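Trainee: sequence first, predicted model second:
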Amino acid sequence: MLPIWITMILFSTVLEQMYSTFVEQGMVMDKRIGSFEIPAASFQSVDVIAVLVLLPVYERVLVPVFRKFTGTANGIMPLQRMGISLVFSTLSVVSAALVESRRLQIAHAQGFVHRKVAVPMSIMWQGPQYFLIGAGEVFSIGLTEFFHEESPDAMRSLCLAFSFINDSVGYYLSAFIISLVPLFTARGGSLGWLPDNLNEGHLDRFYWMMAGLSFLNLLAFVFCAMRYKSKKAS
């Protein structure tokens, strides 16, 4: 069970980007929607909307469909839900990387590189990355289900506690990774990937790195999940 838990930590690490680098990215984009200007942090509401919309769709539509094929009450197994959540989290940072690559292209084309100003690219382009991570959250509940179903009866409370601290560990890992990035990228006079002025940086490379790590983590999860022997099967 421990290897499965470890592979889910990176989901929380990607989730934490919604509260940090996604917001930083949004602050250097055009935040005007019509006659209104919205704070970059408030765009996290897209994640909430995604969960509110997709959760009933999953429960009322997808579960009955899956149930016909799998014969299980919940439609799909917890491990399958966890795997889907990792796919969505990977796609989220891929989307963020593509948006940032385009944003930097505009910054270079319009001479904004050395100016700490917003680039004329609508913050609405961030919508997919928030929506995808929200979709991942809908399926990430599989981690709690997994520990509830698979843990020994005498250790169920302890195992469930591990599932709940997954977010905390993932957030600390995110902070650790972000702290390491300048050490390896800001050398020889280079400002690195994450300078104060993102127009001079390469936040897109950070996102691509996270996407690569997420993909490798997904492969590790699949490897562990395929070799996991269910408590029910034993």
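Mentor: Everything's here; your move.

Trainee: every contact and neighbour count from this point should use C-alpha atoms.
Mentor: Will do.

Trainee: contacting residues for the nearest residue in space to Gly142 that is not next to it in sequence?
Mentor: Nearest residue to Gly142, sequence neighbours excluded (CA to CA, 6 or more residues apart in numbering): Pro78, at 4.3 Å. The contact partners of Pro78, by CA atoms under 8 Å, 6 or more residues apart in numbering, come to Ile141, Gly142, Leu143, Glu145, Phe146.

Trainee: and which of those residues is nearest to Val113?
Mentor: Val113 lies nearest to Ile141 out of these, by CA to CA, at 41.4 Å.

Trainee: report the buried members of the contacts of Pro78.
Mentor: In these, burial by neighbour count holds for Gly142, Leu143, Glu145, Phe146, counting by 16 or more other CA atoms under 10 Å.

Trainee: from Gly212, how far off is the first one?
Mentor: Applying CA to CA, to the nearest Å, the value for Gly142 to Gly212 is 23 Å.

Trainee: do the last one as well
Mentor: Between Phe146 and Gly212 the distance, using CA to CA, works out to 26 Å.

Trainee: where along this protein do the helices fall?
Mentor: Remark: helices assigned in the chain by DSSP state H are 2-7, 9-16, 21-27, 45-57, 63-70, 78-109, 127-140, 142-150, 156-164, 166-185, 203-227.

Trainee: tell me which of these sits nearest to Ala118.
Mentor: Ala118 lies closest, by CA to CA, to one member of the helices of the chain: helix 21-27, at 6.8 Å.

Trainee: neighbouring contacts of that closest one?
Mentor: Applying CA under 8 Å, 6+ apart, the contact partners of helix 21-27 are Pro39, Ala40, Ala41, Ala96, Glu100, Ala118, Ile123, Gln126, Leu198.

Trainee: another structure for you, compare them:
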Amino acid sequence: MSFRGKVRQSKAAGNWNIQVDLRFFDKAAIVTLPDCESPGQLNKWKICTVTQVEELKILIRMFPIWSAMVLFAAVQEQMFSTFVEQGMTMEKHVWSFEIPAASFQSIDTFTVIMLVPIYERVLVPVIRKFTGKANGISSPQRIGIGLCFSMLSMVLAALVESNRLQIAQSEGLVHSKAAVPMSILWQGPQYFLLGVAEVFSNIGLTEFFYDESPDAMRSLGMAFSLLNISAGNYLSSFILSLVPVFTARGGSPGWIPDNLNEGHLDRFYLMMAGLSLLNIFVFVFYARRYKCKKAS
């Protein structure tokens, strides 16, 4: 091993991979005289086994893949916040039924329930014929596809909101909190795309940590794979708290005021789509350089 990143040729994939050895962590397994409490007895609080050091290296190499999912979780959080606010300003009556804005989150749930068996029973066997992999595609590839769908969801939400604001303008409802005569059903596709993104990215991340985590740390890895949800919620709250600071100036109510008809929620969605696109580029950069422990 060396501290510098090595260029290795993968015999299974037949391509070149770059993997950083993180040699400086090896010092934790080197015995020195000050580390000995007495002759023949080592201080276990200072000395680690080689296995422990190598397991730590594996988790550190997995961190960039995990970090890309934090923004994904922040995008998913919009389903419980800004999507609901957007729906409350739209026409919620379909025939004689009134659809609560928050109930549209069930579209995401139904999408996941329907697509998981379709993915496993239909898509995986088809893709397997072309890739020769047991799971069709690797876990990082599955995560990347989900990130793309989440970005498309934000783009679609921006288009719906832009059209809603145009209707509010034409109907003279800009300074009124009255519902805009635009059916809430237009929100369905953006919830659906987030459900598709969840099928790919969330399940892909779980597979990634299960396959790549050391055997002795698999439970910890699985728990760590869910930490991105809480981190994404905090990131979403942080972004939403910054939006009024930078957009509400000079008498302008900002992008997300109390009365959404006076704001520009569509610009917020486009900003999230732009951040998602940047996140995809960063993810691809690290995913292409990550060497999977075993082929999937």
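Mentor: Alright, I've got the coordinates. What you see is a predicted model; the values in this text were computed from it and never measured.

Trainee: for the residue mapped onto Gln110 of structure 1 from structure 2, the count of nearby residues, please.
Mentor: Aligned by TM-score structural alignment, Gln110 of structure 1 pairs with Glu171 of structure 2. By other CA atoms under 10 Å, 11 other residues sit near Glu171 of structure 2.

Trainee: what about Glu171 of structure 2, distance to Ser183 of structure 2?
Mentor: Using CA to CA, one obtains 15 Å as the distance from Glu171 of structure 2 to Ser183 of structure 2.

Trainee: do Leu277 of structure 2 as well
Mentor: In terms of CA to CA, Leu277 of structure 2 sits 29 Å off from Ser183 of structure 2.

Trainee: same question for Ile107 of structure 2.
Mentor: With CA to CA as the criterion, Ile107 of structure 2 and Ser183 of structure 2 are 16 Å apart.

Trainee: quick one: which of the two has more around it?
Mentor: Set Ile107 of structure 2 next to Ser183 and count neighbours by other CA under 10 Å: Ile107 wins out with 19 against 16.

Trainee: residues contacting the aligned partner of that one in structure 1?
Mentor: Aligned by TM-score structural alignment, Ile107 of structure 2 pairs with Val46 of structure 1. Each residue near Val46 of structure 1 by CA under 8 Å, 6+ apart is listed here: Gly127, Tyr130, Phe131, Gly134.

Trainee: do Ala68 of structure 2 as well
Mentor: The contact partners of Ala68 of structure 2, taken as CA under 8 Å, 6+ apart, are Asn279, Ile280, Val282, Phe283.

Trainee: if we use 7 Å, what do you get?
Mentor: By CA atoms under 7 Å, 6 or more residues apart in numbering, Ala68 of structure 2 lies in contact with Asn279, Phe283.

Trainee: how near is the equivalent of it over in structure 1 to Leu86 of structure 1?
Mentor: Using TM-score structural alignment as the criterion, the counterpart of Ala68 of structure 2 in structure 1 is Thr7. Remark: distance between Thr7 of structure 1 and Leu86 of structure 1 (CA to CA) = 9 Å.

Trainee: would you list the buried entries among the contacts of helix 21-27 of structure 1?
Mentor: The buried subset of the contacts of helix 21-27 of structure 1 - by 16+ other CA under 10 Å - is Ala40, Ala96, Glu100, Ala118, Ile123, Gln126, Leu198.

Trainee: farthest-separated two in those residues?
Mentor: Ala96 and Ala118 (16.6 Å).

Trainee: so what's the spatially most central residue of structure 2 closest to, chain neighbours aside?
Mentor: Central residue of structure 2 (CA atoms, centre = their mean): Phe72, 2.5 Å from the mean position. Leaving aside its chain neighbours, Phe72 of structure 2 sits nearest to Leu147 (6.6 Å; criterion: CA to CA, 6+ apart).

Trainee: how many neighbours does the one you found have?
Mentor: By other CA under 10 Å, the residues close to Leu147 of structure 2 number 29.

Trainee: repeat that for the one 5 residues further on.
Mentor: Using other CA under 10 Å as the criterion, Leu152 of structure 2 is surrounded by 19 other residues.

Trainee: which residue in structure 1 lines up with it?
Mentor: Using TM-score structural alignment, Leu152 of structure 2 lines up with Leu91 in structure 1.

Trainee: for that match, what are its contacts?
Mentor: Leu132.

Trainee: Val84 of structure 2 versus Val174 of structure 2, what's the distance?
Mentor: From Val174 of structure 2 across to Val84 of structure 2, the span is 19 Å (CA to CA).

Trainee: show me the contacts for the aligned partner of Gln129 of structure 1 in structure 2.
Mentor: Aligned counterpart of Gln129 of structure 1 in structure 2: Gln190 (TM-score structural alignment). Contact analysis of Gln190 of structure 2 by CA under 7 Å, 6+ apart lists Ser153, Leu156, Ala157.
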